[in-house]
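*Asks:* Attaching a predicted model along with its sequence, questions to come.
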Amino acid sequence: MKFNKHYILVLICITVLEGFSQEILTKEDALVITLENNFGIQIAKNNLEIAKNNSSIYNTRYLPSVALSSGANFRRDNQTITRQDGSATSIDAAITKSYNSSVNLNYTLFDGLGRKYNYQQLKETYNLSALQARETIENTYFQLFTAYFQIARFSENKNNLEEALQISKTRLQRATYQYEYGQSTQLALLNAKVDVNNDSIALMSAVQLLSSAKRGLNFVLGVEKELDYEVETQVHFNSLLNFEDLHQKALLQNTTLKQNEKNIAISDFNIKINKANYLPSLGLNTSYGWNMSENPATSFLAGSTSNGLNAGLNLSWNLFDGGLNKTRVSNAKIARENQQIALEQQKLNIKNTLKNTWDNYQNQLFILQAQEANVLTTKNNFERTQAQYQLGQVTSIEFRQAQINFINSKTAFNNAKFDAKLIEIQLLQLSGDILNVQF
């Protein structure tokens, strides 16, 4: 009993140490890190902030402009004046001083509604920037989970190859003992050594692929992490709707389509802005000023001071500009028509892409089921062959073939599983649902 207690204690310590030696990077943690540190998302957030500033009322000419000006002048010169009666006066170093200060306000009372449409266009431009930021986040989601599930794929493939190598090493050990005791030929021993070497090479290649995939994930995360972390390898498939439901979702939520719709709205306002130039504009200008001057003896006035309010209205109407504005309006209408054509083209493109991806997804799910059945079959075959090999009823070549079939079927099932998941992510991105589901 004492031995058992010590054994259990050692086992617990080993388990705890293994838990600390490998960090598990969950999908939720990876998503949080990415949203905080990804370079593309940071740039998209800054661009959205710029668009927000541009759509402010301060960028629309709705507010008046106010300016303060002031100045002082000093003049020192020699002056000679001659009066009507013929008398003259001369002053050397005559000094003239003047001071002024004013507050000026200018405001456009009416500009043909161009300012109103421009403000609405800026709002739509901000909405377009928000959609562009969302598209960046969606693309980053796709990159993140593609890289994450790629690591999970390579991790499971590596585990399969480690298992294969361990089986080959056990077989080599058995072949060595049999050869030493004269129960087997050297050919069987050499075959076992070759298989161990081949399995070792395959494992090293898998480890290299796994390390490269982790570096790719680190780039998406926007951090520099050590490569000794593990990821979750469980795959959960979402309950997707049928194709027609996904298509309807795409028409309503797809980010690319929403951007095209915003471009049409911006084009509509661009037409209205150019048409506003056909109407007159009315402006108000007013100022409050103060002026003071000090004059030499040669001046009629020794000095003067004035202050007061000035106000005025100005009306301008460009009756004919040679047809320039007419051309701008025509071009704006054509640009709007092009945006509508681009929208219809994008709708058809997304429908075709969605259909192809949906068919590929259904096919991949069938392959996944078939590969799962293959794993059960090859596992059963390998276990029986292994038992017969240990009894000397099958050759090492037959055993090796059963082993290869089993490992290949597990790898094929593993690849089919993650291929299906990556296609599912594509469907979610096309339908605009990628930000709304759990992976």
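*Replies:* Structure received. In this text, all values refer to a predicted model and were calculated from it rather than measured experimentally.
*Asks:* going forward, measure contacts between C-alpha atoms and count neighbours the same way
*Replies:* Noted.
*Asks:* Can you tell me the SS state at Ser70?
*Replies:* strand (DSSP: H, G, I helix; E, B strand; the rest coil).
*Asks:* now swap in the one 3 residues further on and tell me
*Replies:* Applying three-state DSSP to Asn73 yields a three-state assignment of strand.
*Asks:* Tell me the spacing between it and Asn291.
*Replies:* Asn73 sits at a distance of 11 Å from Asn291 (criterion: C-alpha to C-alpha, to the nearest Å).
*Asks:* list the residues that contact both of those two?
*Replies:* Counting by C-alpha atoms under 8 Å, 6 or more residues apart in numbering, the common neighbours of Asn73 and Asn291 are Ser98, Tyr99.
*Asks:* between these two, which one's more packed in?
*Replies:* Counting neighbours by other C-alpha atoms under 10 Å for Asn73 and for Asn291 shows that Asn291 has the greater number, 17 against 10.
*Asks:* who's in contact with the more buried one?
*Replies:* Applying C-alpha under 8 Å, 6+ apart to Asn291 gives the contacts Ser98, Tyr99, Asn100, Ser101, Ser304, Thr305, Ser306, Asn307.
*Asks:* For these, give me a markdown table that also has secondary structure.
*Replies:* A markdown table is the format used below for those (three-state DSSP):
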| residue | secondary structure |
| --- | --- |
| Ser98 | strand |
| Tyr99 | strand |
| Asn100 | strand |
| Ser101 | strand |
| Ser304 | strand |
| Thr305 | strand |
| Ser306 | strand |
| Asn307 | strand |
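*Asks:* For PyMOL, what selects the buried ones among those?
*Replies:* Written as a PyMOL command, the selection of buried residues from these, which uses 16 or more other C-alpha atoms under 10 Å, is:
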select buried, resi 98+100
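*Asks:* one more structure, for comparison:
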Amino acid sequence: MNSIIIKTIKNSQLIVLGLLCLSFNLKAQDNLSLKDAIEIGLKSNFQIQIAGKNIEVAERNNNWLEAGALPSISANASQGFNWSDNNNPASFIQGTSQSNSLTYGADLNWVLFNGFKVKISKDRLQYLQEQSEGNAAVVVENTIQSIILGYYNVLLQQEKLNAIHKLLEVSSDRYKYMQDKKDLGSASTFDLLQVKNALLTDSTNYLMQELAFKNAQRNLNMLMAINVENKYVLTDKLEHTKNLLSIDGLKEKMLSNNQTLKNQYINQNILKKDKNLMRANLFPVFSFNTGTNKTISGFKGNSISGESINTSGNESFTYYANLSLTFTLFNGHKTHRAYGNLKIQEEIADLTINEMELSLTNDLISAYELYSARTAILYLTKSTLENAELNLQIATEKYKTGSISSFEFRDIQTSYLNTAATHLESVFNAISGNTDIVRLTGGIIEDFK
């Protein structure tokens, strides 16, 4: 394509041929709708996969065993060997002797009461799982919003490219027309140079816009976490229909559905459970312990009379059961201080929620007003674009009849291009504004569920 543009000075028809070839190549590519792009992104995005693993860990931890509801059972075994050399005449055992023992058993420990820590810990584990799910939901929201804007940005750059393409075709026809007039002697070299400069400018703008279009495509592929070199034909249109929105309804929906706010509520609940766990340390701990041990022992040596002593296979069994009550009477008020600090942390969490609600309300009102302004601008630019297209058609006919100069015609061309770009950007801005509102009100996941 670059070589085609460079050769436009010698043969402008190659530009149109190159653009037609580009259109043919695009048709051979796979189609991609916005829904498909989001589905691909949700399946492939690395941050979503990481968040999913965090949820899996939280789900595995959320059980009564982790909370300490059931007893712990342990097994133990020990083997001992002893050798001694006794030369004391008063000792019953003389000379070298050896003894051995094997002890094994099992032990059960069960905390029957510890200030309701088990129930509190289980509730806390549930909130930790919900926290992981909430964090994952935020990642999903970010991914969906990024893919939506990335998808429509590709369409925006493509439509801009089409607008420059249209202008480039007009400049190409104009250059050919002026070249024919010069060959017939009815146009000067100066007029031809003016037309050629316009064609070169449009060719340069086309190349730069083509680069912006390719960059937008690669960025969309990155957001979908796929090969950045993949190319698609986007099937959705760069268009937006204004939604009738009520600011009061949006506020209510935001306060109940905004995921960031919901996550803060979960954090507050976790702090409450932490505070209750610390308060549970003020209660006594009542526990039960039971178990059994078996010991097998043996001895080999000589008595003072020189008689050999050899015993083996001696066995003994021990059974035990204990109940214990532990109560911390004083530990330097560490528990009380820690409990007081957690109460302060809970108050900080309440203040954070109030601040977040106020901040989100302000963001929502700003987003609503911005969206309203952008939709109004969208309809204004649409009318302006229709006028610019009609003006360009009229100017083309007038230029061919010599009613306007090449400078005037070029001004009309430039005005059309600027108007088209402004309209396309206003469509994208309206879509972006609507997406921000949907995200703030917590509906972006529901819309693409």
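*Replies:* Sure thing, it's come through. On a predicted model such as this, the values are computed, not experimentally measured, just so you know.
*Asks:* For the two chains, what TM-score is obtained?
*Replies:* After superposition, the two chains reach a TM-score (TM-score structural alignment, normalised by the length of the first structure) of 0.91; 422 aligned residues with a C-alpha RMSD of 2.2 Å.
*Asks:* start and end residues in the second structure for stretch 24-39 of the first structure, please.
*Replies:* The alignment of stretch 24-39 of the first structure onto the second structure (TM-score structural alignment) covers residues 31-46.
*Asks:* Residues touching the matching stretch, excluding its own?
*Replies:* 48-49, 140, 143-144, 147-148, 151, 223-226, 232-236, 448.
*Asks:* for stretch 191-203 of the second structure, the distance to its chain's centre please.
*Replies:* Remark: stretch 191-203 of the second structure is offset 48 Å from the chain centroid, using C-alpha atoms, centre = their mean, to the nearest Å.
*Asks:* and the gap between Asn62 of the second structure and Gln129 of the second structure?
*Replies:* Note on Asn62 of the second structure: its distance to Gln129 of the second structure, by C-alpha to C-alpha, is 7 Å.
*Asks:* Residues that sit against both of those two, list them.
*Replies:* Residues touching both Asn62 of the second structure and Gln129 by C-alpha under 8 Å, 6+ apart: none at all.
*Asks:* for the stretch 251-400 of the second structure, what spans make up the strands?
*Replies:* Counting by DSSP state E, counting those that start in this stretch, the stretch 251-400 of the second structure has these strands, from start to end: 285-303, 308-326.
*Asks:* between the last one and strand 285-303, how big is the angle?
*Replies:* When you say that, I think you mean strand 308-326 of the second structure. Inter-element angle recorded for strand 308-326 of the second structure and strand 285-303: 170 degrees (by axes from the mean of the first three to the mean of the last three C-alpha atoms, to 10 degrees).
*Asks:* Check the offset of strand 308-326 of the second structure from the chain's centre.
*Replies:* In terms of C-alpha atoms, centre = their mean, the gap separating the centre of strand 308-326 of the second structure from the centre of its chain is 60 Å.
*Asks:* same check, this time on the first one
*Replies:* Averaging C-alpha positions (C-alpha atoms, centre = their mean) puts strand 285-303 of the second structure 58 Å from its chain's average.
*Asks:* wait, isn't Ser306 of the first structure in contact with Tyr288?
*Replies:* No. At 10.7 Å, Ser306 of the first structure does not count as touching Tyr288 under the criterion of C-alpha atoms under 8 Å.
*Asks:* now the helices for the stretch 101-250 of the first structure?
*Replies:* When secondary structure is read from DSSP state H, counting those that start in this stretch, the stretch 101-250 of the first structure shows helices at 114-180, 186-221, 243-253.
*Asks:* mean per-residue distance, the shortest one to the second structure?
*Replies:* Pointing back at helix 243-253 of the first structure there. Relative to the matching residues in the second structure, helix 243-253 of the first structure has an average distance of 0.6 Å after the fit, by mean C-alpha distance after the TM-score superposition for the first structure.
*Asks:* which residues in the second structure does that helix align to?
*Replies:* The counterpart of helix 243-253 of the first structure in the second structure, counting by TM-score structural alignment, spans residues 247-257.
*Asks:* what do you get for the second one?
*Replies:* When helix 186-221 of the first structure is aligned against the second structure using TM-score structural alignment, it corresponds to residues 189-224.
*Asks:* residue closest to the middle of the first structure?
*Replies:* Within the first structure, one residue has its C-alpha closest to the average C-alpha position: by C-alpha atoms, centre = their mean, that is Thr136, at 2.4 Å.
*Asks:* The stretch 301-439 of the first structure: helices as residue ranges?
*Replies:* If DSSP H, counting those that start in this stretch is used as the criterion, the helices of the stretch 301-439 of the first structure fall at 324-390, 396-430.
*Asks:* report the angle between the axes of the first one and helix 114-180?
*Replies:* So the one you mean is helix 324-390 of the first structure. Taking the same axes, to 10 degrees, one finds that helix 324-390 of the first structure is oriented at 20 degrees with respect to helix 114-180.
*Asks:* likewise the last one?
*Replies:* When the same axes, to 10 degrees is applied, the directions of helix 396-430 of the first structure and helix 114-180 differ by 170 degrees.
*Asks:* Which stretch of the second structure lines up against helix 396-430 of the first structure?
*Replies:* Using TM-score structural alignment, helix 396-430 of the first structure pairs with 406-440 in the second structure.
*Asks:* How far off centre is the matching stretch?
*Replies:* Once both centres are worked out by C-alpha atoms, centre = their mean, stretch 406-440 of the second structure turns out to sit 30 Å from its chain's centre.
*Asks:* Skip the chain neighbours and tell me the closest residue to Asn62 of the second structure.
*Replies:* The shortest distance from Asn62 of the second structure to any non-neighbouring residue, by C-alpha to C-alpha, 6 or more residues apart in numbering, is to Leu125 (5.1 Å).
*Asks:* Same question for Ala192 of the first structure.
*Replies:* Leu172 (5.0 Å).
*Asks:* follow-up on the earlier one: from what I see, the residue nearest to Asn62 of the second structure and Trp64 are in contact.
*Replies:* No. No contact is recorded between Leu125 of the second structure and Trp64 when judged using C-alpha under 8 Å, the distance being 9.4 Å.
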